[in-house]
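Chemist: Okay, predicted coordinates and the sequence, questions at the end:
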Amino acid sequence: MASVVDKIAKRTVKLLRRHGYLDSDAEFVMRPDADEMFQDNAAMTADFGAGVQSKIALGPRAGHFVRKIGKGFGFEEETPLVKGTKCATINGFNLQAGAFVSATNRRHFEELVAYMTRSPLATDRLSVNDHGDLVYTMKRVFSDGTRAILLSPMELSQKLCAMVPPPRAH
């Protein structure tokens, strides 16, 4: 699993660099010219671009990284973290191959689809701190040490909007 996720990560980073979405320092580069759906809407371009970079697109913190509660994240030269026989993570790429569904097993297929289409936000893990910011606590501590993220209400709205696919794109 570690070698497979390592190969996926390296090839994806190479592809992103070749198309100009990632520079040599592993920093994301905005390329709205490459995607027609972004040419007519600057706000959508900023929103999606910030979303993939873990940055804030709008408001007073625009351009800043999402505030994490925990430790940082390494992009490249990370050692693959094998989490089991069918799960591995490296450089932010995660491969999970633990679910197998037979072509004839409709019930398990429906369960897998229901799991994949679940809500991206568990409201019971969302709280407001003393400064009026929203704290979203992760179900488990991430491998990079992040246990929660800190967002203003506007930043949360922006992140949720970025999850909605544009018309005719899904």
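Modeler: Structure's in. What do you need? This one's a predicted model, so the numbers in the text were calculated from it and none came from an experiment.
Chemist: contacts and neighbour counts: CA atoms only from here.
Modeler: OK.
Chemist: now what about the lengthiest helix in the chain, what contacts it?
Modeler: Longest helix of the chain, by residue count under DSSP state H: helix 2-18. Applying Cα atoms under 8 Å, 6 or more residues apart in numbering, the external contacts of helix 2-18 come out as 22-24, 80-82, 87-91, 93-95.
Chemist: again, but for stretch 56-73
Modeler: By Cα under 8 Å, 6+ apart, stretch 56-73 touches 46-47, 49-51, 53-55, 144-151, 154-155, 158.
Chemist: now His98: how far from Arg106?
Modeler: Check again: residue 98 is Gly, not His. 18 Å (Cα to Cα, to the nearest Å).
Chemist: before we go on, here's another structure to hold up against the first:
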Amino acid sequence: MNLYYHLLVLDGLYTTGEDGSLIFTRVPGVENDELACVVRGVSRRVIKYLRKTGRLLEDGEEVYIGDGSYEEHEALSHLKRASVSSRIALGARAGLKVRRIGSSFGFEEEIPKSHSYGCVSMNGFSVHAATSIQAHERDRLEKLLRYLGRGPVSHERISLDENGNTLYELKSFNGGATHVMFSPMEFIEKLASMIMT
């Protein structure tokens, strides 16, 4: 369970001309050091809030998400807690990290890391602000809107290996890892945590 938000914003502002017409003024592109300030501030504030409210322990491994009711705590919190910390909640691999295929960097970095223009990450948080669409590019705008409105799981990225494990293909910029691998029960567990959220 990786929580994320998409924002579609104008890269400028409208003003009114003397004749009452609207004038659009584009602002300069954002630089990676500015994005680093954003991702640093967001990561520190979210982690501080989670610790203050008792949802994240100091070591960052245990996360509690829920409304505090007995049913929520017992039936769902365990799945959510494991999911947001990239661990397995049930079965023979309970408590272990989700298996990743391919190279991958850890989440222990304390300084923002620039991946490319407009893409910065830190402590598992990232900001991607490199996509820009011109006013006349209506087809690209439609494609972007469809991307923003997509579901959390892509059927095209799911496959099975020779042992019956479920492989889920990751985006190429995901730290070098190509897939995550789940047993059938582990995959159902992850789906359940999203459905019941």
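Modeler: Nice, thanks for sending it over. Just so it is clear, the structure is predicted and the values come from calculations on it, not from any experiment.
Chemist: Just the buried ones from the contacts of helix 2-18 of the first structure, in ChimeraX syntax?
Modeler: This is the ChimeraX syntax for the buried subset of these, where burial follows 16 or more other Cα atoms under 10 Å:
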select :22,80,81,82,87,88,89,90,91,94,95
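Chemist: now the helices for the second structure?
Modeler: 32-52, 70-71, 78-84, 138-148, 184-195.
Chemist: filter the contacts of stretch 56-73 of the first structure to the buried ones?
Modeler: 46-47, 49-51, 53-55, 146-151, 154-155, 158.
Chemist: Let me know the closest of the contacts of helix 2-18 of the first structure to Glu36 of the first structure.
Modeler: Leu22 (18.7 Å; Cα to Cα).
Chemist: At the geometric centre of the first structure, which residue do we find?
Modeler: The centroid of the first structure falls nearest to Val52 when counting by Cα atoms, centre = their mean (6.3 Å).
Chemist: Return the residue of the second structure aligned against that one.
Modeler: Under the alignment (TM-score structural alignment), Val52 of the first structure pairs with Val84 of the second structure.
Chemist: Its match and Val63 touch, don't they?
Modeler: Yes. If you go by Cα atoms under 8 Å, Val84 of the second structure and Val63 touch, sitting 7.3 Å apart.
Chemist: Distance of the residue lying closest to Asp47 of the first structure once chain neighbours are set aside relative to Ile149 of the first structure?
Modeler: For Asp47 of the first structure, ignoring the flanking residues on the chain, the nearest one in space by Cα to Cα, 6 or more residues apart in numbering is Ala57 at 5.2 Å. The spacing between Ala57 of the first structure and Ile149 of the first structure, counted by Cα to Cα, is 16 Å.
Chemist: and if you look at Met163 of the first structure?
Modeler: Met163 of the first structure is 17 Å from Ile149 of the first structure, by Cα to Cα.
Chemist: do Ala62 of the first structure as well
Modeler: Ala62 of the first structure is 16 Å from Ile149 of the first structure, by Cα to Cα.
Chemist: Check Ser143 of the first structure too.
Modeler: Counting by Cα to Cα - Ser143 of the first structure and Ile149 of the first structure are separated by 14 Å.
Chemist: Arg125 of the first structure -> the second structure?
Modeler: For Arg125 of the first structure, the residue aligned by TM-score structural alignment is Arg157.
Chemist: Now for the nearest residue to its match once chain neighbours are set aside, how many residues are close by?
Modeler: Counting by Cα to Cα, 6+ apart, Glu169 is the residue found nearest to Arg157 of the second structure once chain neighbours are left out, at 5.0 Å. As a burial measure, Glu169 of the second structure scores 18 neighbours (other Cα atoms under 10 Å).
Chemist: what do you get for the one 5 residues further on?
Modeler: Per other Cα under 10 Å, the neighbour tally for Asn174 of the second structure reads 12.
Chemist: Many thanks, have a good one.
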